[in-house]
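K.L.:
Sequence and predicted structure are below.
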Amino acid sequence: MVKVVKKFFKEATMNPVFIGGCGRSGTTLLGAILGSHSDCLTIPEFQFKLNIIQACNHKAHFHTYTNEILKDKRFKIWRISVDAENLQENLAKSAIHTVDFFVKKYAESINSSKSPKLWIDHTPTNMKYAKTLLEVFPQAKFIHIVRDGRAVASSVMPLDWGPNTITKAASWWVEHMAYGLAAESFLGKDKIIRIKYEDLISEPEETVKNLCSYLDIEYQHLMLKATGFKVPFYTSAQHNLIGKRLDVTRLNDWEKKLASEEIEIFEILTGDFLKHLNYSLKSHSIRLTIHRVDRVKFYLQEIYIQQLNKIRNRLRFYKSQIYKLN
């Protein structure tokens, strides 16, 4: 089987689809849904692709970029074998060639028997670098997935990465929403489509059919099972719902998990962003700013939890490397 896969992927030409949006907005879920299609291959988050692009733009520094890529934690999560000589050989050709090399190596590593037309990258920051990605991959298409910022905040704050307080989560969500809206404006309707996480959960068939039409692939009912991507062990805990039935009852869990004060502060700090995206406000606060004492409280809390999370994150990565050896 592996020999057949290698032969096919050596000859295959695939176009990329870049999913992006704020973290915890459903980028991985959407990747798993599209990856369930027979014409699509979903890869792990490809955060080091920008290092590849930089390396090809500054070929005098090949050795530096090669070391950075091979030492990158996100590359190690892919669990593929690439040595420095092999990597430099590909970098000497082009960024597209090198990225294609990594995609095919990943396909070989999972013994994929597909003949895909598209490879799917669900790195949330893809919207931030949409112009660069389009310049390198002119045939690419983009998907901007949007989720209620209060749900994003509720989801991300307990994790060992990202913002830890409601004030930081609010600015983080607005920042990433701005990247996405800017990408929509720059790329235009032929190159990018926006979908809502809530629509993906509450109206999955209609939403996925629209995506398939945009990507020029036929809708396949098995896509709704979202089993087209095996989550790396490193991120398995935070993606424990991937591959399970889409649950519409969880959409408003944030209303129970966030304190009323947190909801009010988030709505104050994000201004009209929620309303612009057709999300209803809950607190209806008459305040335009938050109290200085709250700013100080959340600032100190953010610093404290941030230090604890550095330890949590290192332990999680260490466990993933032990799992890799097993």
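P.N.:
Alright, I've got the coordinates.
K.L.:
okay, CA-based contacts and neighbour counts for the rest of this
P.N.:
Noted.
K.L.:
the helices in the stretch 101-250 of the chain, which residues?
P.N.:
In the stretch 101-250 of the chain, the segments counted as helices under DSSP state H, counting those that start in this stretch are 130-136, 149-156, 166-187, 197-202, 204-215.
K.L.:
Let me know which of the ones you listed is tucked in deepest.
P.N.:
By mean neighbour count, with neighbours taken as mean count of other C-alpha atoms under 10 Å, helix 149-156 ranks first of the helices of the stretch 101-250 of the chain at a mean of 23.
K.L.:
Next up, a structure to set beside the first:
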Amino acid sequence: SKAEDLIAALFQHFFEANQGTAEHIMLEKTPMHIRYVDKILSRFPEAKVIEVVRDGRDVDVSYKARAKTQRWAHDDSRRVIGQWQRCVNLGARFHGDPQFAERIYRVRYEQLRANPTQELCQAFDFWGWSIHRI
């Protein structure tokens, strides 16, 4: 689509403007982009996705705090939890799709906080990186 072509051109421009090479990695952390994982992975065959799933109750608390200062955040728990559930279900669907399963890694936020070294080592393995790369 034209929108996908524009996004690809923006990424290309970003890498060129920042003297990016094959050794450079771009990370992007927008949680709602799980809705576009199929498009992202189809458009960028070298891309991989790490999906960080947080406990929905904590997401709700976080949104309520953000709603005080950010227009985009809602404080309606039903809406927040409904959106969270849709995103979690989408992530599970993409992770279960043979076309994408090897390129999506799911980690629980709470596990990442409790065992950062172990979880980051597993994420590095998923990326195919050595922990000594950093």
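P.N.:
Arrived safely, thanks for sending. Since we're looking at a predicted model, the values are computed, not measured.
K.L.:
Next, the TM-score between them, please.
P.N.:
The pair, once superposed, lands on a TM-score of 0.80 when counted by TM-score structural alignment, normalised by the length of structure 2; 128 aligned residues with a C-alpha RMSD of 2.6 Å.
K.L.:
Might you report the residue contacts of the closest residue in space to Ala67 of structure 2 that isn't next to it in sequence?
P.N.:
Closest residue to Ala67 of structure 2 apart from its sequence neighbours, by C-alpha to C-alpha, 6 or more residues apart in numbering: Ala73 at 4.7 Å. If a contact means C-alpha atoms under 8 Å, 6 or more residues apart in numbering, then Ala73 of structure 2 has 63-64, 66-67 as its contacts.
K.L.:
ok, 6 Å please
P.N.:
Ala73 of structure 2 is in contact with 63, 66-67, counting by C-alpha atoms under 6 Å, 6 or more residues apart in numbering.
K.L.:
Out of these, flag the one nearest to Pro45 of structure 2.
P.N.:
Set against Pro45 of structure 2, the nearest of those by C-alpha to C-alpha is Tyr63 (33.0 Å).
K.L.:
That closest one matches what in structure 1?
P.N.:
Taking TM-score structural alignment as the alignment basis, one finds that Tyr63 of structure 2 is matched in structure 1 by Val156.
K.L.:
And that match, how far from Lys297 of structure 1?
P.N.:
The spacing between Val156 of structure 1 and Lys297 of structure 1, counted by C-alpha to C-alpha, to the nearest Å, is 19 Å.
K.L.:
what's the closest of the helices of the stretch 101-250 of structure 1 to Ser112 of structure 1?
P.N.:
With distances scored as C-alpha to C-alpha, the stretch of these nearest to Ser112 of structure 1 is helix 204-215 (21.1 Å).
K.L.:
quick one: that closest one aligns where in structure 2?
P.N.:
Following TM-score structural alignment, the partner segment of helix 204-215 of structure 1 in structure 2 covers residues 116-127.
K.L.:
pretty sure Lys256 of structure 1 is in a helix, no?
P.N.:
Yes. Residue assignment for Lys256 of structure 1, taken from DSSP: H, G, I helix; E, B strand; the rest coil, places it within a helix.
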